Structure formats: structure tokens, C-alpha cells
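[1] got a predicted model here, sequence first, then my questions.
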Amino acid sequence: MTNPYIIVDLSDRMLYLLQDHKVTRGFPIAVGAMLTQTPTGEYTIVNKSSNPGGPFGVLWMGLSRPHYGIHGTNNPSSIGHMVSHGCIRMYNEDVLVLSSLVDIGTTVIIRI
């Protein structure tokens, strides 16, 4: 069994968790606005922080690209839209589920 990994599909505005190259979970997300687009590429989760405060909802998972992460939101109506400053926003309950399924070091592939 391979380690789980994450694919963020910017076009679909969905985050997928894969295990053994099969999608096991899918979550709706918000992504970067036109002027602050979410960067594509391959990254890893480098840290997790509960209750980071501000607009980051209940959890922050930092990526290996500084200043970018996967996090909850204090504005659930933003999910499904291109509104963030480049981060990947999730519903608070979804980011908690995702965080329980992945470890620091998990690969995150962001694609169009």
C-alpha cells in the first residue's frame, strides 16, 4: 500500500485524496483569485496548526511553498470560488477530516 497523496484540481475546484492511485475522498475547495492564483506544482505538507485564527478556520496545513497552505475558512460561502490569496480553502469540517488522514510529508500536487 502506497502513502496517500493529495491532488488539487484548480479547474474543478476540488481536492482529492488518493490511496494506491485511487480517489478515496473528494472535497470542494476555494482557490486563488485571478490576481493571486494558487501555484501549480508538487509540494509537501510541512506543518499543521490547530486554531490558527483569522480567516484560516480551524486548521492550517502549511505547504513546502512558503506562505501557501490548505486551511479551513471563516467564510464557508467562499468554497467553490476563486477568491483566496493563493491558498486552498476548505470547509472547516472537511479540513479536519483531511488532516486526520494525512501526515506531515504528504505529497500535494496542484494542477489546472
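    Happy to help now that I have it. Given the structure is predicted, the values throughout are model-derived calculations rather than measurements. Residues are numbered from 1 along each chain as shown.
[2] rest of the way, CA atoms for contacts and neighbours
    Fine.
[3] not counting sequence-adjacent ones, nearest residue to the residue minimising distance to the centre of the chain?
    For the chain, residue 70 is the residue whose C-alpha lies nearest the centre (Cα atoms, centre = their mean; 3.3 Å). Using Cα to Cα, 6 or more residues apart in numbering and skipping residues adjacent in sequence, the residue nearest residue 70 is residue 88, 4.7 Å away.
[4] below is an additional structure, to be compared with the one above:
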Amino acid sequence: MKHRFLVMTAASLMGLAAAAPAQANDRYRERPPVVVSPDLSAPWVMQLGRQPGRVVNGGYAVQVQPALQRSSLRGDPQPARRAERRSLFGQDPMRTAAVPAPRKKQIAPQMDPIYLPQHVEYSGPEKPGTIVIDTASKFLYLVQPGGKARRYGVGVGQEGMVWTGTQTITRKAVWPDWRPPAEMIKRERAKGRILPVHMAGGPENPLGARALYLGSTLYRIHGTNAPWTIGTNVSSGCIRLRNEDVVDLYERVGVGTKVVVM
């Protein structure tokens, strides 16, 4: 046994002697650079902490440092400097500003879909090509052959300004000018609204894209820049349609067309 122990010891010494030169040479080798994680919350850093709170990360239990403790590692300003900033800006600059609640989108007034153009049955006495306006239901009918009619939604006169009768189209105009009657100017001035004596045709003009003049009256079938008023009693006696609809009607009728207002 003593001989075996000596042999093993000798073998061990030989192994150590062989490894010694390699270890000596390693001392002079260039070591790789030490890379420090830029993320100070990396698990190996967090394991150094002694703060309470254990989180299992990838199967290893690590100690989590509170946010306030970690913020000091990022170079938190001195308390005096933070107090000075609060006095200048009225709040702690290190705190995240409150995000304002998104504004609710304003929804533009909408026209009731029932007033969109559509083809309907017609059993009245008027001949094809005649325009029939039902002021009570706020519909304009262009009578067509075969017991049919093309129906449009309209805005009609306010209370006390609705009229009935039969006229003919005496003139047609594209983007017509607007010259409010003197009576209308006076009436609106009493309400605190000043109307222009003349307004050139265009998108801002209340007569809209087209106008069909009725006889020698001041009334017209015209468009509007306020389509949400279709289906209401809103005008001073004129019949208004959406711009899209008055353009469509304009192309379907001519001067001399009969217009029946009921």
C-alpha cells in the first residue's frame, strides 16, 4: 500500500509539472475585454441586490431592486436641483407627464338615408317629365313612364313660408349667384344676421351647385352647402336638394318643365 501511494503521488507530481508551463505562459496572454451589460436590470446584476422581492427569471431566483434604487444608478439629480426645477416648471421634471385623454371626434350632422334618391311607384295624374313636390313628406318626384318616379329628399320652407301651386322652369343656372330679396335681408337683420347683397356662385354659396328658377317668382329648386338640412322645414320658400341630387335632376329636366308644388 505504501508503494502504491508513492507511485500515485509521483504520477500526480508529473502531471502538475507538465501543466505548470502552460499556466505560466497564460499569465502573459492578452485577456479578452470585460463587457458590462448596458442593462442594469440584467439578471446577473440584479442578483447582487439585497432588496426584497424575488422574481423567477429563466428558472433562477433573483433579487429585484426597487425602481427608485435603480434610478439612482442612472444619475438621478441631487434633491436640491430637483427642488429647483420644480420651482421653475411647477412639477417634478423626473416624473412622466400625464398623457391627455384623446379628444372625441366631432361627428358632422347626417342626413336621414330615407332622403337618398331612389325609384318608387307613382300612380298620380301627372305625365312623365313632370316634377311633383310633396312639401309635407319632403320629397320631390320626377315622374317617369310606366308608373314610376325618381324620388329625391328635399328641404322646404319654414313654418309660414311653405307655398303650393304650379309653375314651370324658366331658367337653369350652374353655380348660380345669390341675391337675397330685400325682404329676406330685412327679416334676417332683425334676427341679428347680416346677409350680403350679392354672393358669387361657388361652394360657399347657399344656392349650391345648380338652380332651376320657377316662373317669375323668387322661388327656385336649388342645391345646398348644408346637406343635413334635407328633410326639414328650413328655407324661405325655395326647394333645396343635396348638391349631388340637384346636379342629377338638372341633367334630367329642361326649361319649360312643369313643376307642381303640393
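    Yep, it's here. Everything quoted here is computed from the prediction, not taken from an experiment.
[5] and the TM-score between these chains?
    In this superposition the chains share a TM-score of 0.91, using TM-score structural alignment, normalised by the length of the first structure; 109 aligned residues with a Cα RMSD of 1.4 Å.
[6] which parts of the first structure are strands?
    5-9, 14-19, 22-32, 41-50, 59-63, 69-71, 82-84, 88-90, 107-111 (DSSP state E).
[7] out of the ones you listed, which is the most enclosed?
    Counting by mean count of other Cα atoms under 10 Å, strand 88-90 has the highest mean neighbour count of the strands of the first structure, with a mean of 31.
[8] corresponding residues in the second structure for that strand?
    Using TM-score structural alignment, strand 88-90 of the first structure lines up with residues 239-241 of the second structure.
[9] what are the ranges of the helices in the second structure?
    Remark: helices assigned in the second structure by DSSP state H are 2-26, 43-46, 67-73, 79-89, 182-190, 243-252.
[10] if we can go back for a sec, if I pick the residue nearest to residue 70 of the first structure, what's in contact with it?
    29-32, 38, 68-71 (Cα atoms under 8 Å, 6 or more residues apart in numbering).
[11] gap between the spatially closest residue to residue 81 of the first structure that is not a sequence neighbour and residue 105 of the first structure?
    The spatially closest residue to residue 81 of the first structure, leaving aside those adjacent along the chain, is residue 30, at 5.0 Å (Cα to Cα, 6+ apart). Note on residue 30 of the first structure: its distance to residue 105 of the first structure, by Cα to Cα, to the nearest Å, is 23 Å.
[12] residue 161 of the second structure contacts residue 234, correct?
    No: judged on Cα atoms under 8 Å, residue 161 of the second structure makes no contact with residue 234 at a distance of 9.4 Å.
[13] hang on, the earlier thing: so which of the contacts of residue 88 of the first structure persist in the second structure?
    Mapping the contacts of residue 88 of the first structure onto the second structure (both residues aligned by TM-score structural alignment, their matches' Cα atoms under 8 Å) leaves 29-32, 68-71 still in contact.
[14] quick one on the thing from earlier: what residue in the second structure is paired with the residue nearest to the centre of the first structure?
    Using TM-score structural alignment, residue 70 of the first structure lines up with residue 221 in the second structure.
[15] wait, that match sits on residue 211?
    Yes: between residue 221 of the second structure and residue 211 there is a contact under Cα under 8 Å: 5.7 Å.
[16] name the residues contacting each of the two.
    Joint contacts of residue 221 of the second structure and residue 211 (Cα under 8 Å, 6+ apart) are residue 246.
[17] circling back: so who does the residue nearest to the centre of the first structure touch?
    So residue 70 of the first structure contacts 60-63, 87-90, 95 (Cα under 8 Å, 6+ apart).
[18] mind doing that once more with 10 Å?
    Residue 70 of the first structure makes contact with 15, 29-31, 45, 48, 56, 59-63, 86-90, 95, 98-99, 108 under the criterion Cα atoms under 10 Å, 6 or more residues apart in numbering.
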